[in-house]
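*Asks:* sequence first, predicted coordinates after that:
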Amino acid sequence: MRIVKVLNKVDTLYSRKVHQNLPVSQLIEMAVTRKEAMLTEQGALHAYTGEFTGRSPKDKYIVKDSSTKEKVKWGKINQPMSQQTFDSLYQRALEYMSEREIFTFDGVAGADPNHQLSIRVINEFAWHNLFVKQLFIDQNVIDSENHKPDFEVVCLPGLKADPIADDLNSETFIAVSFERRMVLIGGTAYAGEMKKSVFSVLNYLLPFEGILPMHCSANMGDSPDDVALFFGLSGTGKTTLSADPERKLIGDDEHGWSDNGVFNFEGGCYAKCIGLSQEKEPQIWNAIQYGSVLENVAIDEDTRSLKFNDNTHTENTRVAYSIEKISGAVTPSIAGHPKVIILLTADAFGVLPPISKLTKEQAMYHFLSGYTSKLAGTERGITEPEATFSTCFGEPFLPLDPNVYAELLGKKIDDHDVRVYLVNTGWSGGAYGVGERIKLAYTRTMVRAAINGDLEKVNYNQDSHFGLFIPETIAGVPTEILNPRHTWENKNAYDKKAQELAERFISNFERFSNVEPEIKKAGPQIKS
């Protein structure tokens, strides 16, 4: 049964209002009137998400049924839920909605009309409905007269599970049923769960069509064929580096790569705000305006001014805004095949070079490894950077075996002769707590040099610990920071820390037993 049919029944039997596809102005008015949120001096809507200020990966489930049993890579990331439990939660969701006003949003995920997922999102909060209106592609934009959703997302923060009776980890749940074509979210008000649930659905469906779903941002130059992709986990710089005033933004977080090129999954952006300044990130700063939605940013409730450097509530402060708020953004968000791929990492060990050129085999190795440091606030319980490996730079959102995505990427790199670089936006001169974060201005300069082809004209030295190729010079960047060993006062300490990280890479990669030997050899090797 489709939720839309249920909603009509609820509306009739209980005389509760179903607000369908309200405009921005009405959603803002209702969110403020219902005391869900407040307006800031910039005109953006501001809300707190309560206990949950980041995703809750331990509470994410996929229904194990005949369609998913043999396809999903089951484990800690993709936890199975029984059909019985999902049905029970679904019935409770219907009862819960029958007693409340609810809001619906109809739209699509996927800017390419040949590869779109039609979605309907149902919310109990007006500000949540405004959030999805900013993040996904509105039905009015796609001019759809009769919207028939392929997938439905039901988000009810006030509905909680019974951990014992439902055999779940907590009262919170993010449950996906591919057979029912539905996502149920309860017990958390963190809006990012809706966004990432749709991404997870696309990560399951699209590879079967030969399309690579990617946790990456993308931008382009004056030509649709001048495309760059930026892979990386939250907080590594995808949004910041792709929002380049000198290039056109395609999208800041999630894309597909088909035989025709790259397309954005979303119609908006979801940027981190901690430490945001107009000087360093002008495009994001200027996007905080009427219609945008702020989460957990510290605010002066008297003046309604925002305090971007205040992490009182969380480091994971966010703003959601329509991509049209970025000057010069590509709309519709479709472009050609990329010529450059940037793999982003925030290295808390402080030993990876700020930029290095990768061979195709090294690119596959580092894509599968997905090394970075989880940054504070992006998940519950993370209070300082923590070294981690997240396959394909998006393991929490990958229902299928990682090799499915890696093989697709490798084929496309070969087919389109793509240059690949590893960029460290983390620490230099020492590990976290000793060294300093690499300056954004330097990173921007290095990335631009990679995209415009300047790094094809310089000499490289091969790093002895990781086998990475480090450029000797880059115009506008101090030469001494290019080789991380040179930034450490104690060179022996650097070698020790680098070897420690290399051993972690090797240990992590042991789980990929079925990769080609040349890919395995492209990573760091154990030193005698």
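*Replies:* All right, it came through fine.
*Asks:* C-alpha only now, for contacts and for neighbours.
*Replies:* OK.
*Asks:* quick one: the strands in the stretch 401-528 of the chain, in order.
*Replies:* All strands of the stretch 401-528 of the chain, identified by DSSP state E, counting those that start in this stretch, fall at 419-424, 427-428, 436-437, 460-462, 469-471.
*Asks:* check which helices and strands the fourth one sits against.
*Replies:* Packed against strand 460-462, as judged by 3 or more CA pairs under 8 Å, 6 or more residues apart in numbering; DSSP states H and E, are the following elements: strand 469-471.
*Asks:* re earlier: hey, which of the strands of the stretch 401-528 of the chain is tucked in deepest?
*Replies:* Among these, the stretch with the highest mean neighbour count (mean count of other CA atoms under 10 Å) is strand 427-428, at a mean of 28.
*Asks:* what does it contact?
*Replies:* With CA atoms under 8 Å, 6 or more residues apart in numbering as the contact definition, strand 427-428 has outside contacts at 346-351, 435-438, 481, 484, 487-488.
*Asks:* if we use 6 Å, what do you get?
*Replies:* Contacts of strand 427-428 with the rest of the structure, by CA atoms under 6 Å, 6 or more residues apart in numbering, involve 347-348, 350, 435-438.
*Asks:* ok, stretch 462-479 next?
*Replies:* When contacts are taken as CA under 6 Å, 6+ apart, the neighbours of stretch 462-479 outside the stretch itself are 356-357, 442, 459-461, 524.
*Asks:* same check, this time on stretch 437-452
*Replies:* Where contact means CA under 6 Å, 6+ apart, the residues beyond stretch 437-452 that reach it are 425-427, 455, 477.
*Asks:* let me know the closest of the residues you listed to His313.
*Replies:* Gly426 (23.1 Å; CA to CA).
*Asks:* mark which of the contacts of stretch 462-479 are buried, thanks.
*Replies:* In these, burial by neighbour count holds for 356-357, 442, 460, 524, counting by 16 or more other CA atoms under 10 Å.
*Asks:* just to revisit the earlier point, could I get the strands of the stretch 401-528 of the chain as a markdown table with distance to Ala111?
*Replies:* What follows is these, written out as a markdown table (distance: least, CA to CA, whole Å):
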| stretch | distance to Ala111 |
| --- | --- |
| strand 419-424 | 25 |
| strand 427-428 | 36 |
| strand 436-437 | 35 |
| strand 460-462 | 39 |
| strand 469-471 | 36 |
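*Asks:* coming back round to it: rebuild the buried ones among the contacts of stretch 462-479 as JSON lines, extending it with distance to Glu516.
*Replies:* As requested, the buried ones among the contacts of stretch 462-479 are exported to JSON lines (distance: CA to CA, whole Å):
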{"residue": "Ser356", "distance to Glu516": "22"}
{"residue": "Lys357", "distance to Glu516": "21"}
{"residue": "Tyr442", "distance to Glu516": "35"}
{"residue": "Tyr460", "distance to Glu516": "26"}
{"residue": "Pro524", "distance to Glu516": "16"}
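*Asks:* and those, which two are furthest apart?
*Replies:* Every pair in these was compared (CA to CA); the two farthest apart turn out to be Tyr442 and Pro524, at 26.0 Å.
*Asks:* quick one: contacts for the closest residue to Gly394 other than its chain neighbours?
*Replies:* If you skip the residues right next to it in sequence, Gly394 has His215 as its closest partner in space, 5.9 Å away by CA to CA, 6 or more residues apart in numbering. When the contact criterion is CA under 6 Å, 6+ apart, the partners of His215 are 253-254, 394.
*Asks:* please compare the first structure with the one that follows:
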Amino acid sequence: MVDYKSLIDELVGKEDSRKQLTSAQLVEASIRRGEGRLTETGALTANTGKYTGRSPKDRFVVEDSVSQNKVDWGSVNQPISQEVFDNLFKQVMNHLNRKEEVFVFNGYAGADDKTRIKLRVINEFAWHNMFARTMFIRPQTKEEGLEIDPEFTIVSAPRFKANHAVDGTNSEAFIMVSLEKKIILIGGTEYAGEMKKSIFSIMNFLLPEQGVMSMHCSANVGENGDVALFFGLSGTGKTTLSADPHRDLIGDDEHGWNADGVFNIEGGCYAKAINLTEEKEPEIFNAIKFGSVLENVVLGDDNVPDYDDNALTENTRAAYPIDHIPNARIPSKAGHPKTIVFLTADAFGVLPPISRLNRHQAMYHFLSGFTSKLAGTERGITTPQPVFSTCFGSPFLPLHASVYANMLGKLIDKHDVNVYLVNTGWTGGEYGVGRRMDLTHTRSMVRRAISGELELNEFQKDPIFGLSVPVKVSGVPTEILMPRDAWESKEAYDEKANNLKQQFIDNFKKFGDAASEIEEKGGFTA
């Protein structure tokens, strides 16, 4: 039997274990060890090798006494035996014990004191520990951090490669979650985002059991306390649209919703950096300074980041502490939402740029979770691909989708929330023919939705999808509001739109009778 705690305590207690280092110390260690370089603004930049995005086929949940009857097993939550986990854990610990240095960070997940969990992150790389320090909630003092008795521990050893033929993995990489032992074991991949998303999966398991909704969304709040949530998969605009200079940022990716309101799960932001400009996204651009981490961003002359260079990947990333955003809400909590925005990057180019959803349509689109996987967010994705990701976050949901959907439906009803579907993808044609939605137009539509201005507008019904589309929006060209008008070939639009409609219908069949009322009243067969 493996004594997990003793092995971890022994590793952490070694003289060469670097515990609770500051950003400056971790930057120094990263450069000394040849892991990264500093940009002209002081951000640390590192490359992740061939793993430039999440590796979902290499993610497993240990089938044990805690997970066995609760986890929604399948292609997302792949089961792995305790024996396989134990064997790899011992190998990884031996690997780390041979290292001259390991790096340890203790912190928290969850800005709400009643539901936060205490974390420990053990890293082979100094820059990974810097990432953890950036993305999770940092203790107020070093002494506080050292005294944390962790409830969950991440052990990350990127240079340990599994022998999949012997070790029971699918490849050299593995991300294994043990809910019983409260350990996340990562090896073979240098992509730092695996740590962040593994803790999000843990919170998605724990929070609903406490009656708290867990959400893959960003959130901000206006001066009058009007909270807005932005649901969406990576690359759909959560981080970009929530970073609004006129509103306080609560968080950019992961939140909980309890009896008091909304709270951030993290202490940092993780933005896509490809094609980043100060003109279009000033808050994010200026947040990338000392204390931030860039992944796979090519540096040009004088160590200036070239955000347009996708030579390493389309999925270039910037991780920065939330307080690098001048208008961040600290602590990262606010009241109940007034507006919810579902974000989709429609590669077909047939969904309206904004449409209002009634309660049943909101549930339909939440369960459908339609978007397009954008290049680089997962291994092997090089062009946008249409995908249905339940609850706009199925890769991170250990419980059945109905748990999250039912909780959201009740909260929408209880707090009388307005819900909108916003297409940040293509218009005037599909990917490769049309063009990406103009960010200034999207911002204008979203701001008017949040302010309540759109509720006073006249709406027209989209004939194919049955969505309520505003007749006009100030500052937005009228011809893009109804997507068919933006296409040169109306016949081509009709064909693509009906094709996507059928994909929605086919996808929803997997929910069966449990969601029949939602499909009847909110779906495209209505």
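*Replies:* It's in. Just so it is clear, the structure is predicted and the values come from calculations on it, not from any experiment.
*Asks:* can you calculate the TM-score here?
*Replies:* The TM-score (TM-score structural alignment, normalised by the length of structure 2) is 0.97; 523 aligned residues with a CA RMSD of 1.5 Å.
*Asks:* just the buried ones from the contacts of strand 427-428 of structure 1?
*Replies:* The neighbour-count criterion (16+ other CA under 10 Å) marks 347-348, 350, 435, 437-438 among the contacts of strand 427-428 of structure 1 as buried.
*Asks:* for the residues you listed, give me CSV that also has distance to Gln84 of structure 1.
*Replies:* Supplementary listing: those in CSV, determined by distance: CA to CA, whole Å:
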residue, distance to Gln84 of structure 1
Asp347, 43
Ala348, 43
Gly350, 48
Gly435, 52
Arg437, 49
Ile438, 50
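*Asks:* quick one: buried residues of the longest helix along structure 2?
*Replies:* Looking across structure 2 with DSSP state H, the single longest helix is helix 490-508. Buried residues in helix 490-508 of structure 2, defined by neighbour count with 16+ other CA under 10 Å: 493, 496-497, 500-501, 504, 507-508.
*Asks:* and Lys509 of structure 2, how many neighbours?
*Replies:* The burial count assigned to Lys509 of structure 2 is 12, neighbours taken as other CA atoms under 10 Å.
*Asks:* kindly apply the preceding question to Val4 of structure 1 instead.
*Replies:* By other CA under 10 Å, neighbour count at Val4 of structure 1 equals 15.
*Asks:* swap in Ile526 of structure 1?
*Replies:* Neighbours of Ile526 of structure 1 under the rule other CA under 10 Å: 11.
*Asks:* cool, and Lys238 of structure 2?
*Replies:* Lys238 of structure 2: 25 neighbours (other CA under 10 Å).
*Asks:* how near is it to Ile340 of structure 2?
*Replies:* 12 Å (CA to CA, to the nearest Å).
*Asks:* before we move on, the earlier item: now, the most widely separated pair of the contacts of stretch 462-479 of structure 1?
*Replies:* Tyr442 and Pro524 (26.0 Å).
*Asks:* distance of the counterpart of His465 of structure 1 in structure 2 relative to Lys501 of structure 2?
*Replies:* Taking TM-score structural alignment, His465 of structure 1 has Ile464 as its aligned residue in structure 2. With distances taken as CA to CA, Ile464 of structure 2 is found 8 Å from Lys501 of structure 2.
*Asks:* same check, this time on Cys217 of structure 2
*Replies:* With distances taken as CA to CA, Cys217 of structure 2 is found 25 Å from Lys501 of structure 2.
*Asks:* next: Gln460 of structure 2.
*Replies:* Look at Gln460 of structure 2 and Lys501 of structure 2: by CA to CA, they are 18 Å apart.
*Asks:* circling back: quick check, the residue nearest to Gly394 of structure 1 in a strand?
*Replies:* Yes: looking at His215 of structure 1 with DSSP: H, G, I helix; E, B strand; the rest coil, it is inside a strand.
*Asks:* what does it align to in structure 2?
*Replies:* Going residue by residue (TM-score structural alignment), His215 of structure 1 aligns to His216.
*Asks:* can you redo the contacts of stretch 462-479 of structure 1 as a markdown table with distance to Pro80 of structure 1?
*Replies:* Below are the contacts of stretch 462-479 of structure 1 laid out as a markdown table (distance: CA to CA, whole Å):
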| residue | distance to Pro80 of structure 1 |
| --- | --- |
| Ser356 | 39 |
| Lys357 | 39 |
| Tyr442 | 44 |
| Asn459 | 50 |
| Tyr460 | 47 |
| Asn461 | 47 |
| Pro524 | 35 |
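*Asks:* helices along the stretch 301-450 of structure 2, start to end?
*Replies:* With DSSP state H, counting those that start in this stretch, the ranges of helices along the stretch 301-450 of structure 2 come out as 359-368, 401-415, 439-451.
*Asks:* what comes up buried for the last one?
*Replies:* Within helix 439-451 of structure 2, the residues that qualify as buried are 441-443, 445-447, 449-450, counting by 16+ other CA under 10 Å.
*Asks:* with the shortest one instead?
*Replies:* Within helix 359-368 of structure 2, the residues that count as buried by 16+ other CA under 10 Å are 359-368.
*Asks:* quick one: the strands in the stretch 251-400 of structure 2?
*Replies:* Per DSSP E, counting those that start in this stretch, the stretch 251-400 of structure 2 has strands spanning 254-258, 261-264, 268-272, 293-295, 298-299, 305-306, 317-321, 333-334, 337-344, 354-357, 370-373, 385-388. These are given in chain order.
*Asks:* of all those, which one is nearest His415 of structure 2?
*Replies:* Distances from His415 of structure 2 to each of those were compared using CA to CA; the minimum, 7.4 Å, belongs to strand 337-344.
*Asks:* have a look at how far, on average, that closest one is from structure 1.
*Replies:* In the superposition with structure 1, the aligned residues lie an average of 0.2 Å away from strand 337-344 of structure 2, counting by mean CA distance after the TM-score superposition for structure 1.
*Asks:* just want the angle from that strand to helix 439-451.
*Replies:* Compare the direction of strand 337-344 of structure 2 with that of helix 439-451 by axes from the mean of the first three to the mean of the last three CA atoms, to 10 degrees and you get 150 degrees.
*Asks:* which bit of structure 1 covers stretch 487-495 of structure 2?
*Replies:* Applying TM-score structural alignment, one finds that stretch 487-495 of structure 2 aligns to the residue range 488-496 of structure 1.
*Asks:* doesn't Val104 make contact with Lys19 of structure 2?
*Replies:* Yes: with contacts defined as CA atoms under 6 Å, Lys19 of structure 2 counts as touching Val104 at a distance of 4.6 Å.
*Asks:* between these two, which one's more packed in?
*Replies:* Neighbour totals were compared for Lys19 of structure 2 and Val104, and Val104 leads with 25 against 20 (other CA under 10 Å).
*Asks:* distance check, that one against Gly225 of structure 2.
*Replies:* Look at Val104 of structure 2 and Gly225 of structure 2: by CA to CA, they are 38 Å apart.
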